[in-house]
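# fold the following for me, if possible:
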Amino acid sequence: MDVDSFMETGLLSSDEESSRPRKKVVKKKQQSPKASLKASPKVTASSKVTASPKVTASPKATASPKQKKKEGCQPQQQGKKPAVKIAQFEDSSDDEEFAQALAMYKDGEDVDSEDDGDVDMEDEDEDGEGLDLEDDSGDEDDDGDGEEGMDDGADDDDDEGEEDMEDGGAKPQGRVVSQGMVKGWVALLQKHSLRGLRQVADALGAAIHRTAEVKSAEKYHYFVESPQVFNALVRCCLRHVHLVVQHHIPLPEDDVAGGAERKSSKKKSSPTSHANWPKLRKVVKSYISTLLLMLQHLHQPTLTCAVLRQVQHLLVYISCFPRLLRLMTKRLTILWSGGDEYVRVLAFLSLRRLLMANNNVTYRENCFKQMYLSFARNSAFTSISSLPGIQFMENSLAEIYAIDLPLTYQHGFVYIRQLAVQLRKAMTEKTKANIQTVYNWQFVHSVCLWCRVLGDCFTSTLEPLVFPLVQVVLGTIQLLPTARYFPLRFHCIRALIRMSAKTDVYVPVSSHLLEVLDSSSVRSRTKGSLAKSPNFAIILKVSKSVLQTRAFQDGVIDNVFDLLLDHLSSYSHHIAFPELVLPVLLKVKQFCKKTKVPKFQQQIQQLVTKVEETSTAIIAARSMVSFSPKDAEEVAKWMSQRRQESSALQKFYKSWKEVKSRQA
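Below you'll find the predicted structure:
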C-alpha cells in the first residue's frame, strides 16, 4: 500500500455522535449569567483522544430550571469525554517498501497485524465518495467556493465564541471552530485554496497546543472547543493539507511516488527555488511544527502512524528548515528505537528518505550518530519481547549505513576502535568491572551490528575494517573461554560466519567450535534435572547449577552442530574444501567415539557423512581441470560455477533449518 492510498482509504473514522442529528436549541432573550467553558482535549496512550469541557458559573447567579433543561438538550453534555476515533493501522502488500521494512522487524518472520477496529472504506462507500468528513447535521449549503458554508455554519457558535472562556485565568484568543467551518475548509482545500490552507493550519495549531498544554509564542485566531470538531479538523488536515502544498509547489516525480532515492543530478529541484515558496513558507513551517508537536505529545500508535504518513508527504519541505529538520530527525530516531512495530517501521522509512534527500555531510553524520547511540542504549537488555525490535534496528541501521559508505567507514573506524580499546583494557587488567564492560549485551550487539554492516555493505571502501573487527570478536571469545560463557561465544561466532559468507573472507571459527566439544561440561555425566534447555538466543552466560544438566548439553551440541553446518556449507563450493574440512572431520569423529549419548552420535555422524560426500564431489571435479592453483582467474571461474550448484551439504543444511523452524 503506497502512502497516498493509505490516506485515501480513510485513515480516520468519524465519531459516532457526529452522525446523529443535533437538536436545535432556541435561546431566549434574557439576561443569563455568562458561563465560561474550558475544553482541553488531552490525548492519552489509549485509543481515545479526550477533551474534558469544564463549566464554571458565576457565584452570584444560579441557573433556572428551564436553563438546566435546555442545557440537557445540548449535544455535548457536561462531563462527557469526547474521543477522536482512529481506524487501526492496516498493512498491505501493495506497499513494497513498507513490506520490506516490516519484514526486517522480526528478521524474516511474518508479523500478524490485528484487524480489530479496522474500517473498510470500500464497503462503506461503494459509490466512490469515500469517507464523509462532514457532520450530517451541518448546513447543506455547500455551493459556491465554500466560504458561505463556513460562515453560515459558524453562526450558531458565534455567541458561544464571544462568551468569556477561562483557561487558567486567561481568556482563550480566537474564534470558536464549528463543524460548519471545517466543512467550509474542506471545500476550500479541495480547490487548493491558500486562504483555506492558512486558516486550517492555524486552527490545528491552536487545537494541538491546547491539547498538549504547551505554550506558544504564535498568536492563533481560532479556538477548538468541541471534541467532534477536533476530530473532524485532524481528519481534514491529514487528508488535504499535503495535497494543497504539493499543488502549489510540485515535487519531483520520484518524491511524489514515494521513492526513497532521489536521482543524483547537478540541478536538484528544491521547494525554496519555486516562485510560490515565499507565499507558503510561513504556513508550511507552522504546519510542520504542529505535526512535530503531535509526534512529541500524542502517544496513541494509530494516530502516530497517521501523522508519520503525513510527515512522509512533507519530507522535502521539512528539509528547507534546518531547525525543524534537526528536531524532526531526533523525534523520528526516538520513535524508530522504541514503541509500536508499525510506528518504528514508518519512522525508519522517513529517516531513510530524509538521508537520501539531504546530501549534507554534517546532517548525515549527526543522524548516523544519533541512530547508533539510540541502538546501543536500547540494546542494553535483551529478552524474548525485545529481541525482534533489536534485530529490526540492526537490520535497518545496516541499510542506513549503506547510503553513504565513506561516512560509514569513518563511523565504523571510530566505534570499532572504541570496542577494541575496551577489550584491550579488559585483557590487560582482568578485573570484574573491566570484564563487564565487554561481556554485556551492548558490546555483543554492537559487534553483531558491525559484522552485519560490513557483510551487507562490503566494498573496497569498508574492506580495511574487516581485519580489526575479526580480531575484536576473536579476542572477545578468548577473554573468558569458560563453559558458562558458551552462549556469548555462539553469538560472536554466528556474527563472524554471517560476515564471512557475504565478504568471501575466510575466518577460522571452526577451531573455537571444536574447543566446545573438549569441554568437561559436555563430556562429563549429567545430573538428573527437569529444567528446560536454556534459550541461548537471549542469554550470554549460564549459572553454575545449569552446567551439568542434560538440557544444557543438548543446547550446546545443537548450537555447535548448527554453526558447523552453517560455516562449512558456506564454503562447500570452494576448491580447497577437502583440505579445509580435514581437521574438522578428525575432531568430530574423535568426539563421536568418546561420547555415550546416542543423540549426539547420530547428529555428528550425519554431519560427517554429508561433509565427506561434498568433499568427494569436490575432489572428483577438481581432478578434471587443466589449470593450476596459481591461475587465480580460472580458479574463481570454477568456484563461481560450483556455487550455482547446490552441494549435498547445502541441501542437508537447508532441510535441517526447515525442520528446526517447524519445531520452534
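# please count neighbours and contacts with C-alpha atoms only from this point.
OK.
# need the nearest residue in space to the residue nearest the centre of the chain, chain neighbours excluded.
Nearest to the geometric centre of the chain sits residue 344, at 2.0 Å (CA atoms, centre = their mean). Spatial nearest neighbour of residue 344, chain neighbours left out: residue 336 (4.2 Å); criterion: CA to CA, 6 or more residues apart in numbering.
# give me the distance between that neighbour and residue 348.
6 Å (CA to CA, to the nearest Å).
# of those two, which one has the most company?
Using other CA atoms under 10 Å as the criterion, residue 336 and residue 348 rank with residue 336 on top: 28 against 25.
# is it true that the more buried one lies in a helix?
Yes: under DSSP: H, G, I helix; E, B strand; the rest coil, residue 336 sits within a helix.
# hmm, it is touching residue 352, no?
No: if you go by CA atoms under 8 Å, residue 336 and residue 352 don't touch, sitting 11.1 Å apart.
# what's the spacing between residue 343 and residue 305?
6 Å.
# joint contacts of these two?
Counting by CA atoms under 8 Å, 6 or more residues apart in numbering, no residue touches both residue 343 and residue 305.
# count of neighbours near residue 567?
22.
# got it, and residue 54?
Using other CA under 10 Å: residue 54 sits among 14 other residues.
# on that earlier part again, wait, a helix at the residue nearest to the centre of the chain?
Yes: under three-state DSSP, residue 344 sits within a helix.
# what about it, distance to residue 305?
9 Å.
# helices of the stretch 451-600 of the chain, start to end?
466-479, 486-503, 510-517, 520-523, 550-569, 577-594, 598-622 (DSSP state H, counting those that start in this stretch).
# counting by contacts, list what the fourth one packs against.
By that I understand helix 520-523. helix 550-569 (3 or more CA pairs under 8 Å, 6 or more residues apart in numbering; DSSP states H and E).
# let's see this one next to it:
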Amino acid sequence: VCSSDLKRLESLMQKDPGFETFLQDQIKAHKLLQDDDMSDEKEESDNGIESADGTFPSAAAGRVLNISKINNWCQIVKEQHKLSVLPSLLNAYRSACHYGAESTYVNASASSPVIQNKETFCSILMFMLSEGDNLFRGFSGISSKSKVEAVLKLKGSSKWESVKPMIKSYLTSTLFLLNQSSETDILAFALTRLRASLIFFAPFPSLHRKLMEVAVHLWATGGGALSSCSFLVLHDMASLFNQDCYDKCLKKTYRAILSRSKVVDATCLEHIEFLKNSFVELCSIHLQRSIQLATISIQKLARIFQLGLQTKRKEALKKICSWEYAVCIDLWVSLVSVNKDSDLHGLLFAIIQVIIGVASLFSGQRYFPLKLKCIQWLNDLSSSSGIFIPISSLALDILDSSPSKELAKPSKCVVNLSTTLKLPKHWLKSRDFQEECVFAAVELLSGHFLQWSYHISFPELATVPVIRLKQFHDKSTVESLRRTVKRLLDQVEKNIDLVQRKREDVSFSPKDQASADAFLQIEKSGNAPFIQYYKSVMQNAANRK
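Below you'll find the predicted structure:
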C-alpha cells in the first residue's frame, strides 16, 4: 500500500471511529479465509490427489521397491479390494513406466519409489496392465459392457472423484510407456490393455488425443502384431467416440499412409498393403463421412495430373510417377471396390478418369510398371462395379511395345514389375523384362476377358483384341511368348464361339436388358473353361514370384 493510501485511511479512521471497527473485522475475515484455504489444500492432498508429476502421497515414497512388497500390494488390491493401497501401486507403476528414462535419474522425484530390479519392474508392469482395467471398473461400478456414456454420467459423483485421479495416472503412465519403450512385445501388450480401457479416456480429452497420435504412429511405422494392435485401438476409437474423433482419426491415418509412402522399396510393400486395407476398413465405419475426404483427395490427384499434362515439367511428372501418388489412388480404388453395394458412383467415375489419364500420360517402356498398375486398378473397379471400362487397348499397347525378338542379354537382377514404378534403362534390354511385359499383359487381359466372358456382347468386345493378339503372335520370334499368347487366343476364340452359338438360340430382343443380363449365368460356374484358364494363368504368375 502506498503512503497516500495510508494517509487517506488514517483520516477516515479519525473522522469516523466506526470505520476502524469495520476495517479490523475485514482483516480478521480475510485471515480466516486464508486459514480455510490452507486446510482445504492439506485435506485435498491427504485424500490422494495426484501431484504435478503424476504421483500420489505414499509411505513408499523414495523407497526401494522389491518383488515381495509389490506382490503383497497386488494381493491386497486384487483380493481385498482396498482402494487405499492402489495409489502406492500406481506410484510404483509410474516408476516402472519411466524405468530407464533419462528423467528418472536426472530429475527423480522424491515422491517416486525406486524399482529394485527387472523382476520387480516386470511384476508391476504385468499386474497393472493385466488387472488395471478390471480394478478401475470395479471401484467405479462400471461393467465390462458399459459404453462411453456410462463413464460420462459418473462425472461429478463422489465415486468418480475418488478414482478419477488414479485412472488418469494409470492412463498417463501407460501413454508414457508407449512413447518410451522400444520393445514391440511390451508395446503391443500395452496397446491391447489400453484398448480394453478406452472408455476411460472419454473424460480426458488431452489423453485421448495423445493416444490417437501414438497409435497412429505405431500403426504406420511398426509392423506385424504391433501394427495390428495399434489399428484395433484406432478402429475402436473411431467406433466408440463422436464423429469429431472419427474425422480426426481418418485424417491422421490418411496422412500417415502418405508419409509412409514417400520412400518405398520391395521390403515395405507388404506393410503398405496392410496399411491400405486397414485404412479402407476404417473408412467403411462411416462411409458417408469418408466420402468427403476421398472427394478432396481425388480432386487433388486430378489437379496434380492436369498440371503434369499441361506443363510436362519434370517436377510435375515426378509427382505423378511416385509411390505417394500411386498409393493414394490405390486407397480410393480399394474403398470403392470393397463398398461395391454402396452408391459411390461419384468417386468411381472421378478415379477412373484420373487412372486412365495417368496410364495414357506415360508411353515409354520405363513406365510400364505404373501403367500395369493403372490397368489392374481399372480391372478391379470394373469387376466390383460391373461397369465396362475399355482396358484391353491399354494392355495391348504394352504387349505391342515389348520387344518381339528374343533378347540374349540376361538380367543382372530379378525384374519384378510390381515393386517399382519406373524401370532403370538397363532393364529394358534384358530377357526378363521382355518376358514380364508379355506375361503381365496376358494376365491383365485374361482378367478383363474373364469378367465379360459370358456377357452377350463378348464377341464384339473381343474382336479387336483378337486381331492385335494375332499380330503379336505372328511377328514374335520368342517361342515361349508365342505359346503364352496363343493359349490366350485359343481360349478367347473358343469363348466367342460359345457365346455366338448361345445367342442364336435366344428369343429376346436386345432391348430386353433383364434377359440380356441373365444370359449364360447358369454356364458361368467355377468349372467353366475360361475360369479354369484364368486360374491357371494366375497360378503361373504366383509361381514366378
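# quick one, what contacts residue 272 of structure 2?
By CA under 8 Å, 6+ apart, the neighbours of residue 272 of structure 2 are 257, 260-261.
# aligned partner of it in structure 1?
Counting by TM-score structural alignment, residue 272 of structure 2 lines up with residue 390 in structure 1.
# give me the element that match is part of.
helix 387-401 (DSSP states H and E).
# compare that helix with structure 2 and give me the mean distance after superposition.
Compared with structure 2 after the fit, helix 387-401 of structure 1 shows a mean deviation of 0.8 Å (mean CA distance after the TM-score superposition for structure 1).
# and the contacts of stretch 528-542 of structure 2?
Against stretch 528-542 of structure 2 from outside (CA under 8 Å, 6+ apart): 439, 443, 446-447, 450, 453, 491-492, 495, 525-526.
# determine which two of those are furthest apart.
439 and 525 (25.5 Å; CA to CA).
# can you give me how far stretch 426-435 of structure 2 is from the chain middle?
Relative to its chain's centre, stretch 426-435 of structure 2 lies at 36 Å (CA atoms, centre = their mean, to the nearest Å).
# related to what we said a few turns ago, single out the most deeply packed of the helices of the stretch 451-600 of structure 1.
Most buried of the helices of the stretch 451-600 of structure 1 by mean neighbour count (mean count of other CA atoms under 10 Å) is helix 486-503; its value is a mean of 22.
# where does that one end up in structure 2?
If you align by TM-score structural alignment, helix 486-503 of structure 1 falls on residues 368-385 of structure 2.
# before we move on, what about stretch 68-87 of structure 1?
Using TM-score structural alignment, stretch 68-87 of structure 1 finds no match anywhere in structure 2.
# for stretch 323-337 of structure 1, same thing?
Going by TM-score structural alignment: stretch 323-337 of structure 1 matches residues 206-220.
# what's the mean distance for that stretch versus structure 1?
So stretch 206-220 of structure 2 averages 0.7 Å relative to structure 1 (mean CA distance after the TM-score superposition for structure 1).
# list of residues touching that stretch?
Applying CA under 8 Å, 6+ apart, the set of residues contacting stretch 206-220 of structure 2 is 171-172, 175, 178-179, 201-202, 226-231, 233-234, 249, 252-253, 256-257, 260, 275.
# that stretch: how far from the chain's middle?
Stretch 206-220 of structure 2 sits 12 Å away from the centroid of its parent chain (CA atoms, centre = their mean).
# now it: buried residues?
For stretch 206-220 of structure 2, burial by neighbour count (16 or more other CA atoms under 10 Å) applies to 207-208, 211-220.
# for structure 2, which segments count as strands?
Using DSSP state E, the strands of structure 2 run over 64-65, 114-115.
# looking at these, which is buried most?
Burial of these is given as mean neighbour count (mean count of other CA under 10 Å); strand 114-115 ranks first at a mean of 22.
# what residues in structure 1 pair up with it?
Going by TM-score structural alignment: strand 114-115 of structure 2 matches residues 223-224.
# what sits up against the matching stretch?
Contacts for stretch 223-224 of structure 1 (CA under 8 Å, 6+ apart): 39, 172-178, 203, 206-207, 230.
# what's near enough to touch the equivalent of residue 512 of structure 1 over in structure 2?
Using TM-score structural alignment, the partner of residue 512 of structure 1 in structure 2 is residue 394. Listed by CA under 8 Å, 6+ apart, the contact set of residue 394 of structure 2 reads 359, 375.
# so how far is residue 375 of structure 2 from residue 394 of structure 2?
Counting by CA to CA, the gap from residue 394 of structure 2 to residue 375 of structure 2 is 7 Å.
# hey, what's in contact with both of those two?
residue 359.
# would you agree residue 163 of structure 2 is in contact with residue 139?
Yes: if you go by CA under 8 Å, residue 163 of structure 2 and residue 139 touch, sitting 7.1 Å apart.
# what about those two, which has more around it?
residue 163 (20 against 15).
# distance of that one from residue 476 of structure 2?
From residue 163 of structure 2 to residue 476 of structure 2 the distance is 78 Å (CA to CA).
# just give me the longest helix of structure 2.
Counting residues, the longest helix found in structure 2 (DSSP state H) is helix 17-46.
# so where is it in structure 1?
By TM-score structural alignment, helix 17-46 of structure 2 lines up with nothing in structure 1.
# which helices and strands does that helix pack with?
Helix 17-46 of structure 2 packs on helix 3-15, going by 3+ CA pairs under 8 Å, 6+ apart.
# contacts only, for the nearest residue in space to residue 414 of structure 2 that is not next to it in sequence.
Computed as CA to CA, 6+ apart, the closest residue to residue 414 of structure 2 that is not its neighbour in sequence is residue 432, at 7.5 Å. By CA under 8 Å, 6+ apart, the contact list for residue 432 of structure 2 reads 410-411, 414-415.
# among the residues you listed, which ones are buried?
If we count by 16+ other CA under 10 Å, the contacts of residue 432 of structure 2 have these buried: residue 415.
# ok, so of the contacts of residue 432 of structure 2, who is nearest residue 371 of structure 2?
residue 415 (15.7 Å).
# residues contacting that closest one?
427, 432-433, 436.
# quick one: which of these is nearest residue 131 of structure 2?
Nearest to residue 131 of structure 2 out of the contacts of residue 415 of structure 2 is residue 436 (CA to CA; 55.6 Å).
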